[in-house]
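Visitor: Prediction below, plus the sequence it came from.
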Amino acid sequence: MSTPTPSTVPDFDPDAMLDRARDTFDIEAQAVLGLKQRVGANFVQAVRAILGVRGRVVVMGMGKSGHVGRKIAATLASTGTPAMFVHPAEASHGDLGMIKAVDLVLAISNSGEVEELTTILPVVKRQGVPLIAMTGRPDSTLAKHADVVLDAGVEKEACPLNLAPTASTTAQMALGDALAVALLDARGFGAEDFARSHPGGALGRKLLTHVSDVMRSGDSVPRSTPQASVSDLMKSMSVGGFGAAVILESDGRASGIFTDGDLRRLIEAGTDLRSARAEDVMHRGPRTIRAEALAVEAAELMEQHGITRLFVTDSDGRVTGALNTHDLLRAKVI
């Protein structure tokens, strides 16, 4: 049986649909702003309780609250608070063993009366596990078992039948985010900490990738001596398609750089290169960067000076590597 298209649905009114969408935004925005007015001492108490946990925050919830709970657990874990999600129904059939006395349970239920959740609460309490309830009913069974109650109540759902969890799940999500952000701030969790938990993301690459991880080294570094002929210098430049060569003193320090652009300009100017030496045509004082610097710092240095390549030095200033924008692009740093 084919699914009806909007044009075949009786009495389909585009303007009414847009009005319904706008009403949904208004209702859910009001639900979140309502939390702002109610957040207070209980929220602070919840943050303190989580900060004091030696184990993990075990997030639980059924149905739509369970979906929200999975997201909250993931957000907590990625921002410095060890957390995991345990399904209440599975907990009654063995998964309750995942919860240890050193953990804390964050139970989410708008009604606070979900049977799968309320059934296991006495067992959790007997283990001495602290319980934070996130519920829309502070007088519910869940709230009565809790050590701390976070009021996530809303005046009404965005659903016109006031049945489907909509505004209530938005409020739960926002309250979970507020917890995660408050905990992140209290722990002094910074960008580098975030990168360590997101090594595969763009931020992780930027904050965890060092110049030494992406640079060319050994024979892949095009090099020459000050006394080399321009012909030999050109041969050095062809190494690895780098398009430039570093001119090194006998101690391994860089005295200059010569690029394919320099060569083109000299030829265009009609310069006689047959008797010239590398030291005659090179640019002195090339830009360099230390191997232990972040790769993103190399990208910033290139952008700042309008260049596309850098040579890498050790703590004594000796050249140990080279990199260009193509190397940074391959590493997905830029």
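Guide: Arrived safely.
Visitor: Every contact and neighbour count from this point should use C-alpha atoms.
Guide: Will do.
Visitor: Please give the number of neighbouring residues around residue 183.
Guide: When neighbours are defined as other C-alpha atoms under 10 Å, residue 183 has 21 of them.
Visitor: so who does it touch?
Guide: Going by C-alpha atoms under 8 Å, 6 or more residues apart in numbering, residue 183 touches 47, 51, 80-81.
Visitor: switch the cut-off to 7 Å
Guide: Residue 183 makes contacts with residue 47, as judged by C-alpha atoms under 7 Å, 6 or more residues apart in numbering.
Visitor: Buried residues, the helix or strand hosting it. List them.
Guide: Using DSSP states H and E, residue 183 falls within helix 167-187. By 16 or more other C-alpha atoms under 10 Å, the buried positions in helix 167-187 come out as 167-181, 183-184.
Visitor: in what helix or strand does residue 55 lie?
Guide: Judged by DSSP H and E, residue 55 forms part of no helix or strand.
Visitor: Look up how far residue 197 lies from it.
Guide: 18 Å (C-alpha to C-alpha, to the nearest Å).
Visitor: How about residue 47?
Guide: 21 Å.
Visitor: mind listing the strands for the stretch 201-334 of the chain?
Guide: 216-217, 223-224, 244-248, 254-259, 283-284, 288-290, 309-313, 319-324 (DSSP state E, counting those that start in this stretch).
Visitor: among these, which is nearest residue 129?
Guide: Nearest to residue 129 among those is strand 288-290; the distance by C-alpha to C-alpha comes to 50.1 Å.
Visitor: Packing partners of that closest one?
Guide: strand 309-313 (3 or more C-alpha pairs under 7 Å, 6 or more residues apart in numbering; DSSP states H and E).
Visitor: gap between the strand it packs on and the chain center?
Guide: 29 Å (C-alpha atoms, centre = their mean, to the nearest Å).
Visitor: also this one, for the comparison:
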Amino acid sequence: MNARTAPHAEPLLVDAETVVRSARTVIATEAAAIRALEQRVDANFVDACQRILACKGRVVVSGMGKSGHIARKIAATLASTGTPSFFVHPGEASHGDLGMIQPDDILLAISYSGETDELLFILPAVKRQGIALISVTGNPRSSLAKQADVNLDANVACEACPHGLAPTASTTAALVMGDALAVALLEARGFTSDDFARSHPAGSLGRRLLLRISDVMHAGDDVPRVPPGASLSEALVEMTRKRLGMTAVVDGDDRLLGVFTDGDLRRALDDDGIDLRNATVAGLMTRGPKTIGSDKLAGEAAQLMEKHGINALLVTDARGCVVGALNIHDLLRARVV
């Protein structure tokens, strides 16, 4: 057994300068590969976008090995940004999965060499169905590129691997070309943040973009409210019962006059000039409090609270009547923040 792999071998010591230099070289090499792609966003790229936009089916993305991993990610990015897409393994395609590809689809094939046997093997069957082929290769003279209707050139000067063997810069370039396609198509379709949220309902981004104030606020009898003539003790009882750290102060028609919070209570206790036994909440409340509409996004409430350093908000309608209330804990439970 090699001493380097023996279970009880001494761990190798890392030379900090060497590993930092190596890492920086990799980053610089891959960054240069990405910069070189800019000049290759040309008529072929436009043609690829036009074909995908005109496609009545799905974009089927395929690749083998490391290119297969990149293909999976590109398919996922396309699908989440408005372009129906999925991944097909080229090896499995020749054993039945070709049935997943329909005549209205487009095949996006990724192979740096352009000579991947598994991809080339399925091309005749794909072509017989009249399916358009877009390839992403590092060799525009390769077999795959020559058979493609459109080839996107993702050639790199060198791999980041010091032996020039492990796909590193080449896979990064293919991934970036796929991202460029996805975003260009997103903008061409007019795909909005709301559209994005609808395909990401379980994620934190989806919650911020889909959840409305009406989904998380307290309503009806759960909203703390007192009239302006209420005593301090009455306001405190209402705050304690409703557990939001505040109470709305409203008139007989439920129109908002002000808010009384824990902060207002502390300020009142620190003010020796206030007769707390005889004071009414109207004299202690904060007038013109920050409010929000029930149709607004829950994420907007979080931003409003953060901006003004407050922990709760009252929800009002167009007439200024209180219809709900929420605090930071409601947003935390909804995982908006």
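Guide: Arrived safely, thanks for sending. Here the structure is a predicted model, which is why all the values come from computation and not from measurement.
Visitor: Quick check: TM-score for this pair?
Guide: The pair, once superposed, lands on a TM-score of 0.90 when counted by TM-score structural alignment, normalised by the length of structure 1; 331 aligned residues with a C-alpha RMSD of 2.3 Å.
Visitor: if we can go back for a sec, who has more neighbours, residue 47 and residue 197 of structure 1?
Guide: Applying other C-alpha under 10 Å to residue 47 of structure 1 and residue 197 shows that residue 47 carries more neighbours, namely 17 against 14.
Visitor: And the counterpart of residue 153 of structure 1 in structure 2, how far from residue 74 of structure 2?
Guide: Aligned by TM-score structural alignment, residue 153 of structure 1 pairs with residue 155 of structure 2. Distance of residue 155 of structure 2 to residue 74 of structure 2, given as C-alpha to C-alpha: 18 Å.
Visitor: So between these two, which is more surrounded?
Guide: Neighbours per residue (other C-alpha under 10 Å) separate residue 155 of structure 2 from residue 74, with residue 74 holding more: 27 against 23.
Visitor: List the contacts of that one.
Guide: With C-alpha under 7 Å, 6+ apart, residue 74 of structure 2 has these contacts: 175, 178-179.
Visitor: Next, the angle from the host helix or strand of it to helix 169-189.
Guide: Using DSSP H and E, residue 74 of structure 2 maps to helix 66-80. Interaxial angle, helix 66-80 of structure 2 versus helix 169-189 (axes from the mean of the first three to the mean of the last three C-alpha atoms, to 10 degrees): 20 degrees.
Visitor: so helix 66-80 of structure 2 corresponds to what in structure 1?
Guide: Counting by TM-score structural alignment, helix 66-80 of structure 2 corresponds to 64-78 in structure 1.
Visitor: Give me the mean deviation of that stretch from structure 2.
Guide: Following superposition, stretch 64-78 of structure 1 is found to deviate from structure 2 by 0.9 Å on average (mean C-alpha distance after the TM-score superposition for structure 1).
Visitor: host element of residue 116 of structure 1?
Guide: helix 115-118.
Visitor: hang on, the earlier thing: find me the equivalent region of the helix holding residue 183 of structure 1 in structure 2.
Guide: The aligned range for helix 167-187 of structure 1 is 169-189, by TM-score structural alignment.
Visitor: again, but for stretch 198-212 of structure 1
Guide: Taking TM-score structural alignment, stretch 198-212 of structure 1 hits residues 200-214 over in structure 2.
Visitor: Would you mark the buried spots in that stretch?
Guide: 200, 205-214.
Visitor: Let me have these in a markdown table, extended by distance to residue 17 of structure 2.
Guide: Output for the buried residues of stretch 200-214 of structure 2, formatted as a markdown table (distance: C-alpha to C-alpha, whole Å):
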| residue | distance to residue 17 of structure 2 |
| --- | --- |
| 200 | 42 |
| 205 | 39 |
| 206 | 43 |
| 207 | 44 |
| 208 | 43 |
| 209 | 45 |
| 210 | 48 |
| 211 | 49 |
| 212 | 52 |
| 213 | 53 |
| 214 | 56 |
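Visitor: so which two of those are the farthest from each other?
Guide: Maximum distance among the buried residues of stretch 200-214 of structure 2 (C-alpha to C-alpha): 20.0 Å, for 200 and 214.
Visitor: picking that back up, with structure 1 superposed, average distance for the match of helix 167-187 of structure 1?
Guide: Averaged out, stretch 169-189 of structure 2 is 1.5 Å away (mean C-alpha distance after the TM-score superposition for structure 1).
Visitor: Just give the number of residues close to residue 281 of structure 2.
Guide: 27.
Visitor: Name all residues that make contact with it.
Guide: Counting by C-alpha under 7 Å, 6+ apart, residue 281 of structure 2 has contacts 228-232, 235.
Visitor: how about it, what's its match in structure 1?
Guide: Residue 281 of structure 2 maps onto residue 278 in structure 1, by TM-score structural alignment.
Visitor: Residue 124 of structure 1 in helix, strand or coil?
Guide: The assignment at residue 124 of structure 1 comes out as helix when based on DSSP: H, G, I helix; E, B strand; the rest coil.
Visitor: Name all residues that make contact with it.
Guide: By C-alpha under 7 Å, 6+ apart, residue 124 of structure 1 has no neighbours at all.
Visitor: In structure 2, what residue corresponds to it?
Guide: Per TM-score structural alignment, residue 124 of structure 1 is aligned with residue 126.
Visitor: now residue 249 of structure 2: how far from residue 264 of structure 2?
Guide: The gap separating residue 249 of structure 2 from residue 264 of structure 2 is 13 Å, by C-alpha to C-alpha.
Visitor: Pick out whichever of the two has more residues nearby.
Guide: residue 249 (26 against 16).
Visitor: The more buried one matches what in structure 1?
Guide: Alignment note (TM-score structural alignment): residue 249 of structure 2 maps to residue 247 of structure 1.
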